[in-house]
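K.L.:
pasting a predicted model and its sequence here:
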Amino acid sequence: MFPKYPHSTVSIQPFDYEGVVDLESKPRCKAPTSGMMNADVTLADELNAFYARFEAAAKDAKDANASGANGCRHEDTASTGNTFIISEHDVRRAFKRVNTRKAAGPDGISGRILRACADQLAPVFTEIFNLSLSQSVIPTCFKESIIVPVPKKPHPASLNDYRPVALTSVVMKCFERLVKDFIISSLPDTLDPLQFAYRPNRSTDDAISHLLHTSLTHLDTRGGNYVKMLFIDYSSAFNTIIPSTLTTKLEHLGLSSSLCQWICNFLTGRPQAVRMGGHLSASLTLSTGAPQGCVLSPLLYSLYTYDCVATTSSTTIIKFADDTVVVGLISDNNETAYLKEIRNLENWCQRNNLLLNVSKTKELIVDFSTKQERNYQTPIINESPVERVNSFKYLGVHITQDLSWSWHINTVVKKARQRLYHLRRLRDFRLPSKVLRNFYSCTIESILTGNILTWFGNSTMQDRRALQRVVRSAERTIHTELPDLHSIYSRRCWTKARKIVKDLSHPNNGL
């Protein structure tokens, strides 16, 4: 008969095993040959060297920048700024919130152990964490990382088609979360209001809404106005951060010298190796960039770019982490300020060791005027022209040159219908309605309502009916009533509006 999990009260029903026989009957993968294994070893070493390619460029940038010529400073920081002290309660809570499904880091300490033994381990690690903060030094074993290359494409053709994701110590991730919370609470409210990532009460909805509102307000001011949007793409943005430059910027933001030096130590002297299949490359030590996959890396990058702001009233720079868009509000066919802003951004990137990827940087023009022909100027970055497109996917939303939403909604409906197939398959396995309802919420409703505040209100009735047909199909499959999208949209609008009204520093507060 069908088994039960040992030491569990959960009984496995026969229908839970339907389909398992079919899966087990499929032919298994062939064992890897020696040629395949040698290829994995070679590729792992090549990828590790490829990910470390910014070390030399960063050294040149530090030599050119007097403030960072000496790298991280290691003076006595005991008297500079307030020392950040972590409590045992905070460490215990961080351990108990660990996701046990995450893989262990190079130290082999799993999240399951930390969570189960949080009460016993918290006192020990509290002392270690506070000692690390007071001395601005992180143990090397906490900084070790194993890079797992994640393909960006179904069939990678070059080294750049693999995204480096760092597998780091779970203990260090908990430590980073505590430091991240302290940094966020210490930042001034006036810090770059148009950076919408890692700020309280900010989201992708806010960034897209601000972009659309800024554009539409300018277009409605008078006839003949048009808007240019330059969507910036950086080459390996996280890997090019210069720790000494970041330290200087953090000190300007008011963080204590000891914490700034701790962050600099966190980013320098990092041993890393690449794991490809079952093979591990030789280890390299890096002192440039922030490893992707670490808790602190996205926040540190957003702080690294806090001084990248617009210099004129007719341009705006909107950021969500490394997703950046330069908005030019053009009047009287005068694009001088817009083109100057692009040159300023290019110079800023050179000073901060960031590389603009011109091939993936795109320009979108929104022009509702039909009475005159335009002679648009093409932006030039690094002596290369920027490609002009009719639509661009920004933070998960397809923005078109006419600011309509049919293209985006058609894409969403198509993707949601593909998930309906899996929902029907689960129904055929006779899973409970509650499970099917959860599957719908996680995989279908989340697609239909992604950034819904930015596009649903201006969608056509035809597009709304197409969206609602997906919901009705799911209702027939699950045999239960599901919330309609208009109700979800209205509820989220009220929730978002209340939060914005209470937050006087929110850039959309005055809308």
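P.N.:
Looks like it arrived, so ask away. Numbers count the residues shown, from 1 in each chain.
K.L.:
all contacts plus neighbour counts: C-alpha atoms, from now on.
P.N.:
Will do.
K.L.:
quick one: the strands in the protein, in order.
P.N.:
145-151, 162-168, 226-232, 270-276, 279-280, 284-286, 315-320, 323-330, 362-366, 380-381, 384-385, 387-389, 391-394, 397-400 (DSSP state E).
K.L.:
looking at those, spot the one closest to A58.
P.N.:
Proximity to A58 (Cα to Cα) singles out strand 284-286 among the strands of the chain, at 10.8 Å.
K.L.:
thinking again about what came up before, any chance of the strands of the chain in JSON lines, plus mean neighbour count?
P.N.:
JSON lines is the format used below for those (neighbours: other Cα atoms under 10 Å):
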{"stretch": "strand 145-151", "mean neighbour count": "20"}
{"stretch": "strand 162-168", "mean neighbour count": "21"}
{"stretch": "strand 226-232", "mean neighbour count": "22"}
{"stretch": "strand 270-276", "mean neighbour count": "23"}
{"stretch": "strand 279-280", "mean neighbour count": "18"}
{"stretch": "strand 284-286", "mean neighbour count": "16"}
{"stretch": "strand 315-320", "mean neighbour count": "22"}
{"stretch": "strand 323-330", "mean neighbour count": "22"}
{"stretch": "strand 362-366", "mean neighbour count": "21"}
{"stretch": "strand 380-381", "mean neighbour count": "16"}
{"stretch": "strand 384-385", "mean neighbour count": "12"}
{"stretch": "strand 387-389", "mean neighbour count": "15"}
{"stretch": "strand 391-394", "mean neighbour count": "16"}
{"stretch": "strand 397-400", "mean neighbour count": "20"}
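K.L.:
and the comparison structure, right after this:
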Amino acid sequence: MQDDLELKTKSKHFGCYKPICQMVVVFLIHLRFQEQQRCGHCLQIFLRPTKYLPPFHPMVHFILFLLPQGLEKLCHIQLLTTPTVPSDIFQKNGANSEEIERLWKKTRLHVHLLHLKDLLTSFNSAVRDARVSYFSNLVSQSKGNPKVLFNTISSIVSPASPTASIHSVADCENFLSFFVDKVNKVRSSISPSALSLPLPTPTRPIILDSFAPVSLPELTKLVNSMKTSACPLHILPSSLFKSAFQSIGPSVLSIINASLVSGQVPAYFKNAVIHPLLKKPSLDPSLHSSFRPISKLPFISKILEKVVAKQLTAALDEHNIYDSFQSGFRRAHSTETALLRVSNDLLTHSDAGDCSVLVLLDLTAAFDTVDHHLLLERLRDWVGLSGSALEWFSSYLSERSFSVAVSKFRSSTTSLTHGVPQGSVLGPLLFLLYLLPLQHILSSFKGISYHLYADDIQLYISFKPHEMSKLQLLHTCLDSIKTWMAGSFLQLNEDKTEILICAPDKLVPKVRDSLGQLASHTKPSVRNLGVTFDPALTLDSHVSSLVRSSFFHLRNIAKLSPILSRSELETVLHTFISSRLDYCNSLFTCLSRTSLNRLQVVQNACARLLTKSSKHTHITPLLLQLHWLPVNFRVHFKILVLVYRALHGQAPSYIGDLLSPYTPSRSLRSSDQSLLVVQHQAKDQR
């Protein structure tokens, strides 16, 4: 139990529709157990459990007014603080050093010079110890959150990532205008004829007509599982919200259940603050188009969305509503499972002597152009929502607003009439449901396979060398996709459409000519969900990029090794290097021995840095000492894990479909061993 409490202060507005009060908030980062009890008792005085009945908007006003009052009361609690780096190191040693330095310059006595050197040595030692303590605490506190650890260490050892160049409220207003105009431009570019085209509407039985109220233990468990976040709209800092939830939980439960029962969402919950996030570090930060709008919502709003998402997801899974080839934002699905299925299909056709064409499609501002009216129709017709559940989503989407805020600057507020908020809990899920009709369009083209990861669309078609005419089907499929997307207010970014031809070198020109207008989009290699595909599917380009980036980070980490303990250094190495080697490594079964050896060199360098061994030290004992599996065994282990999960229903169905149980023609001792049929590869398979 920590006895320290770090305090940071900032000025913040509280309110629902209008700012109710303005006050200084004490942001509690580490709270002693005794002070947690005082915090909860203080807030409990202001928030006594009460049964509220809809309409509950005045209740939200009431709660949002009382929470700041309770926090204001809490701010008078006197707590001892211990800074991370003691300031007396600089004050005491600096003053003494300056005094002795002046004395030495005045007398030029050797004894004063020696005294000055001793003081400087002591000062440097104290600073070094403080740095070691600082980084040790930093790594240990972020050990359970690799994302935070990665961002923190990167900011120390690497150049700072470019951020939005916002220096005034006017800059925020410019970003706000850009995000609004971008969506309006996409919607206005859609021809009226496309909107009039009839879209298929199936008749689906009702799967959810109301949301069930939750109990306090369920809500407490859900809140404890949520990550803390920062947002200018928080009525309480999320860390304090979670630590004091035992006291404020009954009041929050009343708001959540009132919303679920009435099918209404409070206006305060629908106000977001947009933070511009740079899409890629290589993009120009001076251009507005280089940024993606990320919504920051009140923590209590995310709690409500989490409750709704849990019940909706359970209904979707029970009735098998999802597109089976959609891997985005779904449990047990990932970029790795998606790429594993795509690469397996391409390699299988390559072994059979077929040619393949892979098409990667990109959408322009996909989340931001979603039409609310069409989304509600698809929730009703394609999903099967009705009653208060459908009314809840209608309220959730209506009268939304947002503003742009960076640092201390914030723009005016404007209405959000289109799109689902990125950064919210329900936004990604609603987008997947918005794309449900696309499944029926893509599956209607026999011979064309597809895979989706949120708004990333992959199409691939395979054919014999004498069947080039089948590529015409690809043109027809793309035309149908464009037509449907226009009617759904979605737009393909044709400039980012990429095509990879997987065929023998002598057939590539012929395939390219058969592609017609699509030939201009062919690339020698394509980056697909973080993995670089090449025509021969050797992944050599991906391995080269992986090795290069790994050694870049390894050199930076080596600068921190003198001030990190062994366990902390190992945590950093796993975060920066091992995670890269393990990303989608189930695809590495097709790697040549040379490529695997290049990846093994990276792991060997990590082991030598961690154990402080020379480059001539034999690596096998080091890996055994660290209990690290070599790269090739890590690949086999990942495949075994995926197969186990597929056999036990814990993997996507499209992975399980690739496994064929072995059934002997007669009764054998191996009949009860759950063996699988081994797929034979081509003789020249890598």
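P.N.:
Now that the structure is in, tell me what you want to look at. Everything numeric here is computed off the predicted structure, so don't read it as measured data.
K.L.:
follow-up on the earlier one: for N347 of the first structure, which of the strands of the first structure is the nearest?
P.N.:
Nearest to N347 of the first structure, of the strands of the first structure and by Cα to Cα, is strand 380-381 at 10.2 Å.
K.L.:
other SSEs contacting that closest one?
P.N.:
Of the remaining helices and strands, those touching strand 380-381 of the first structure by 3 or more Cα pairs under 8 Å, 6 or more residues apart in numbering; DSSP states H and E are helix 336-351.
K.L.:
by contact count, what packs against the helix it packs on?
P.N.:
strand 315-320, strand 323-330, strand 380-381.
K.L.:
quick check: that helix compared with the second structure, mean distance?
P.N.:
Once fitted to the second structure, helix 336-351 of the first structure is off its aligned match by 0.9 Å on average (mean Cα distance after the TM-score superposition for the first structure).
K.L.:
so which bit of the second structure is that helix matched to?
P.N.:
The alignment of helix 336-351 of the first structure onto the second structure (TM-score structural alignment) spans residues 472-487.
K.L.:
buried residues in that stretch?
P.N.:
Judged by neighbour count using 16 or more other Cα atoms under 10 Å, the buried positions of stretch 472-487 of the second structure are 474, 477, 481, 483-487.
K.L.:
ok, back up a step: so can I have JSON lines of the helices and strands packed on helix 336-351 of the first structure showing distance to A66 of the first structure?
P.N.:
Formatted as JSON lines, these follow (distance: least, Cα to Cα, whole Å):
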{"stretch": "strand 315-320", "distance to A66 of the first structure": "27"}
{"stretch": "strand 323-330", "distance to A66 of the first structure": "28"}
{"stretch": "strand 380-381", "distance to A66 of the first structure": "26"}
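K.L.:
right, so of these, which gets closest to W262 of the first structure?
P.N.:
strand 315-320 (25.3 Å).
K.L.:
residue range for that closest one in the second structure?
P.N.:
Going by TM-score structural alignment, strand 315-320 of the first structure sits over residues 448-453 in the second structure.
K.L.:
which residues are contacting that stretch?
P.N.:
325-328, 335, 338, 342, 442-443, 457-462, 474 (Cα atoms under 8 Å, 6 or more residues apart in numbering).
K.L.:
can you rerun that using 7 Å?
P.N.:
With Cα atoms under 7 Å, 6 or more residues apart in numbering as the test, stretch 448-453 of the second structure has contacts from 325-328, 457-461.
K.L.:
so can I have TSV of the residues you listed showing distance to H542 of the second structure?
P.N.:
Below are the contacts of stretch 448-453 of the second structure laid out as TSV (distance: Cα to Cα, whole Å):
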residue	distance to H542 of the second structure
F325	24
Q326	24
S327	22
G328	22
I457	20
Q458	19
L459	21
Y460	20
I461	23
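K.L.:
just the closest of the residues you listed to D354 of the second structure, please.
P.N.:
I461 (9.9 Å).
K.L.:
find the nearest non-adjacent residue to that closest one, please.
P.N.:
With Cα to Cα, 6 or more residues apart in numbering as the criterion, I461 of the second structure has its nearest non-adjacent residue at 4.8 Å, and that residue is I448.
K.L.:
out of the buried residues of stretch 472-487 of the second structure, what pair is the most spread apart?
P.N.:
Every pair of these checked by Cα to Cα; the farthest is L474 and G487, at 20.3 Å.
K.L.:
sorry, back to before: so which of the strands of the first structure is nearest E373 of the first structure?
P.N.:
Nearest of those (Cα to Cα): strand 226-232, 12.1 Å.
K.L.:
could you check the angle that closest one makes with strand 362-366?
P.N.:
Calculated by axes from the mean of the first three to the mean of the last three Cα atoms, to 10 degrees, strand 226-232 of the first structure forms an angle of 160 degrees with strand 362-366.
K.L.:
centre of the chain to strand 226-232 of the first structure, how far?
P.N.:
Strand 226-232 of the first structure sits 21 Å away from the centroid of its parent chain (Cα atoms, centre = their mean, to the nearest Å).
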